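Colleague: pasted the sequence and its predicted model underneath.
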Amino acid sequence: MPTPSASSSRVMIVAFQGWSDAGDATTEVLQHLGGMLDAEVLHVIGAEGYVDFQVHRPKIMFDESGKRVLEWPDTRLFGPVQRPGRASESAGFARIAEPTSPESGTSGDEAAGRPEGTPAPAAATDSDTVRRIDGSPVTDLFLLAGVEPARDWQNFADEIVELVDVWAIDFVIILGSMFSDAPHTRPIVTTVTSENEARRAETGAVRSNYEGPAGISSVIDLALAEAGIETLSLWAQVPHYVHSTPSPKASLALLDKLEELLDIVIPRGELLVQANEWEANINRIAEADEDMSRYIRKLEESRDEELAAETTGDAIALEFEKFLKGGPRFARDLDFPAGSPDRAASPDPSPNANTGEDEDPPAPDQAREDPTA
């Protein structure tokens, strides 16, 4: 059976806080998309049994009636809901990282975190809505947000496979971001990989040859592939020397690639301003630190050399061959010279990947997690 194009598929975008979310780049992408889609909580995978609550603690807060309630670090699926007589209403999910629904497998007012019968907030304006190239709104995009579980990964992955089947998802994109020897002054490098040959031909993705430590994203990717569900893994490289702050520039790079992969238009909102401020702030810090400035110049020289190598005759021939085989959306940023510091590799060397604990950022020469999932 032919593979449906990404633009005509029911697509789920997945991201987890923790190991595979360097610079908060992936969770910011889901947060950004969540504020522009008319969607509700469709299902909740409870944190109990999966999440270490000493690492990701529940939060106590007041609900709309003034009652104190606990909000658990559950994994939530967000998607569109159509109700008779309420087609014009929206239950937007701008708080995607912290939805308030305590129930699993629910939808509607309660799943959206509102008392039953409470009117939904107004829909986003046209200029703040994710749309297709022809201007029509996107109504078949789903988001799965959560924290990386600390234990029982296989059962967790099985729940996600079942979720994809129940909601008839055609295609899954797994987001990741990793700390890398990448200069903040150059465009953020993204990599796209897939185990599915048809998807590789359509998108210009490559098949990963990585072997080494893996995170929950890899476990989910393999579980979905085994179940016959097509996936793409999209990763961004984040400068490791600015690990203590969010990286809006990396989030923008992921959104750029999502637009290309899905043939949709995603408004950038304030992310462009935030990315410019982020880069300007790092420049100011570097100007006052000669060692940091020298190190950044070395990274810039290395990156520029790689870009120059891509313009050689062999590189151009390879790119043209990829274009002929994979169509116009081939990825120029997937082939790195052997030994390159930015060659796709593992984003985190933590030996405690299965604990769910946040680790200090890796040194530039340390192994990093599988960027294929």
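Modeller: Perfect, I can see it now. Numbering: from 1, shown residues only.
Colleague: contacts and neighbour counts: CA atoms only from here.
Modeller: Noted.
Colleague: name the nearest residue to Thr190, sequence neighbours excluded.
Modeller: Ala236 (4.4 Å; C-alpha to C-alpha, 6 or more residues apart in numbering).
Colleague: please, which helix or strand holds the one you found?
Modeller: strand 230-239 (DSSP states H and E).
Colleague: and the comparison structure, right after this:
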Amino acid sequence: MERDRLVHIVDEVPGLDDRTALTMVLVLDGFLDAGNAAARAAQHLIDLSDGPVVATFDVDQLHDYRARRPPMTFARDHYTGYDAPRLVVRLLRDTGGTPYLLLHGPEPDNRWEAFCRAVREVVERLGVTRVVGIGSVPMAVPHTRPIALTPHANDPSLLTSDSPWRGELRIPSSAQALLELRLGEWGHPALGFVAHVPHYLAQMDYPLAAAALLEQVEIAGRLTIDLSGLRAEADDRDAEIAAYLADNSEVAEVVAALERQYDAFERAEESGQSLLAADQPLPTGEEIGRQFEQFLAGLDGPEETDQEGRG
């Protein structure tokens, strides 16, 4: 029945009828978004070209409201607003005017298989020829080294770079990963990139990772994206981090230990020797978390206010 449909697609989308290639960028907020990198990347695309919504998913069938409660506004004695979660597909254009799609919103909490079938309908109805997903995960890496990325694809010919991983890993699944798998089974090309975000910065906005992801979207999606604003944000954030480290030697030493471990790992990889440096102990996540607690609060927390009660 129509009311049970998970996605509503507009009947006519101008400018797509004669397209021989159409990329759809995929960003699902929640699980794969350390440093808010993927969500920030999606917002950057919308800021550059805020196009019309061409498909809307029925979030009521996909969202667990008790697990992820949407925010509301309460003004003195009444409710004034409700920020309903939205999972939509937008039609955007890159710097050169090339159209592409952006599927973005909260990751479905349930009905993943049904969600995949709904996305398949979007792909086939709108003529999508390639889906490019992006995400980010926290890793024990220093922010002073280049952003590493893990590429993946449902067709090896789609890969644009080598994976840093060897062998197999058992990982928690996600709707985004399942979608890539299912699209491959249905004959639709899909690939993606996961940025490695320093785990001590994973709870704050990290625009450098967002820029790194969009650089890969440009290559894989054959698009041109203006990243100047995002790179300026990344420079500002790096300056804030550097200033903090200059005034906090204990925290700086923790980062330096990560740098030594990272460099030792890189040398071992190049020489084909052991991947672990015996004399370079890696700081634990708990250690770094304790050292950076004030740092994170200082950069992203609210302004200090007077906490004394007024009777």
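Modeller: Nice, thanks for sending it over. Only a predicted model underlies this, so the values are computations on that prediction, with no experimental measurement involved.
Colleague: give me the range in structure 2 that the next helix or strand after the strand holding Ala236 of structure 1 lines up against.
Modeller: Per DSSP H and E, the first helix or strand lying C-terminal to strand 230-239 of structure 1 is helix 248-262. Helix 248-262 of structure 1 lines up with residues 207-221 of structure 2 when matched by TM-score structural alignment.
Colleague: so what touches that stretch?
Modeller: With contacts defined as C-alpha atoms under 8 Å, 6 or more residues apart in numbering, stretch 207-221 of structure 2 is touched by 23-25, 35-38, 40-41, 130, 132, 134-136, 147, 158, 160, 193-197, 223-225, 227, 230-231, 233-235, 237.
Colleague: any idea what the residue nearest to Thr190 of structure 1 aligns with in structure 2?
Modeller: In structure 2, Ala236 of structure 1 lands on Ala195 (TM-score structural alignment).
Colleague: grab the nearest non-local neighbour of the aligned partner of Asn196 of structure 1 in structure 2.
Modeller: Residue pairing (TM-score structural alignment): Asn196 of structure 1 is matched to Asp155 of structure 2. Leaving aside its sequence neighbours, Asp155 of structure 2 sits nearest to Pro189 (C-alpha to C-alpha, 6+ apart; 6.7 Å).
Colleague: does the one you found touch Val128 like I think?
Modeller: No - using C-alpha atoms under 8 Å, Pro189 of structure 2 is not in contact with Val128, being 9.2 Å away.
Colleague: tell me which element the residue most central in space within structure 2 falls in.
Modeller: Nearest to the mean C-alpha position of structure 2, by C-alpha atoms, centre = their mean, lies Ala38 at 2.0 Å. Assigned by DSSP H and E, Ala38 of structure 2 falls within helix 37-48.
Colleague: okay, whatever helix or strand comes next after that helix sits on what stretch of structure 1?
Modeller: Next in sequence after helix 37-48 of structure 2, counting helices and strands by DSSP H and E, comes strand 53-57. Here strand 53-57 of structure 2 aligns to structure 1 at residues 41-45, judged by TM-score structural alignment.
Colleague: ok, now stretch 126-138 of structure 2?
Modeller: Taking TM-score structural alignment, stretch 126-138 of structure 2 hits residues 167-179 over in structure 1.
Colleague: and that stretch, how far out from the chain middle?
Modeller: How far stretch 167-179 of structure 1 lies from its chain's middle: 7 Å, per C-alpha atoms, centre = their mean, to the nearest Å.
Colleague: so where do the strands sit in the stretch 1-150 of structure 1?
Modeller: 11-17, 40-45, 59-62, 68-71, 75-79, 131-132, 141-147 (DSSP state E, counting those that start in this stretch).
Colleague: which strands and helices sit next to the second one?
Modeller: Think strand 40-45 of structure 1. Here strand 40-45 of structure 1 touches strand 75-79, going by 3 or more C-alpha pairs under 8 Å, 6 or more residues apart in numbering; DSSP states H and E.
Colleague: what's the strand it packs on aligned against in structure 2?
Modeller: The aligned range for strand 75-79 of structure 1 is 87-91, by TM-score structural alignment.
Colleague: state which helix of structure 1 is the longest.
Modeller: Counting by DSSP state H, the longest helix found in structure 1 is helix 290-309.
Colleague: and the angle from that helix to strand 230-239?
Modeller: 140 degrees (axes from the mean of the first three to the mean of the last three C-alpha atoms, to 10 degrees).
Colleague: which stretches in the stretch 51-200 of structure 1 count as helices?
Modeller: 153-166, 197-203 (DSSP state H, counting those that start in this stretch).
Colleague: what's in contact with the match of strand 75-79 of structure 1?
Modeller: 51-59, 99-106.
Colleague: just the buried members of those?
Modeller: 51, 53-59, 99-106 (16 or more other C-alpha atoms under 10 Å).
Colleague: farthest pair within those?
Modeller: Val59 and Pro99 (25.5 Å; C-alpha to C-alpha).
Colleague: give the buried residues for the helix holding Ala38 of structure 2.
Modeller: Buried residues in helix 37-48 of structure 2 (16+ other C-alpha under 10 Å): 37-42, 44-46, 48.
Colleague: next one: stretch 235-245 of structure 1
Modeller: 235-241, 243.
Colleague: pull the most distant pair out of these.
Modeller: Maximum distance among those (C-alpha to C-alpha): 18.1 Å, for Trp235 and Tyr241.
Colleague: please name the nearest non-neighbouring residue to Ile45 of structure 1.
Modeller: Using C-alpha to C-alpha, 6+ apart, the nearest residue to Ile45 of structure 1 is Thr75, at 5.1 Å.
Colleague: from Gly339 of structure 1, how far off is that neighbour?
Modeller: Applying C-alpha to C-alpha, to the nearest Å, the value for Thr75 of structure 1 to Gly339 of structure 1 is 37 Å.
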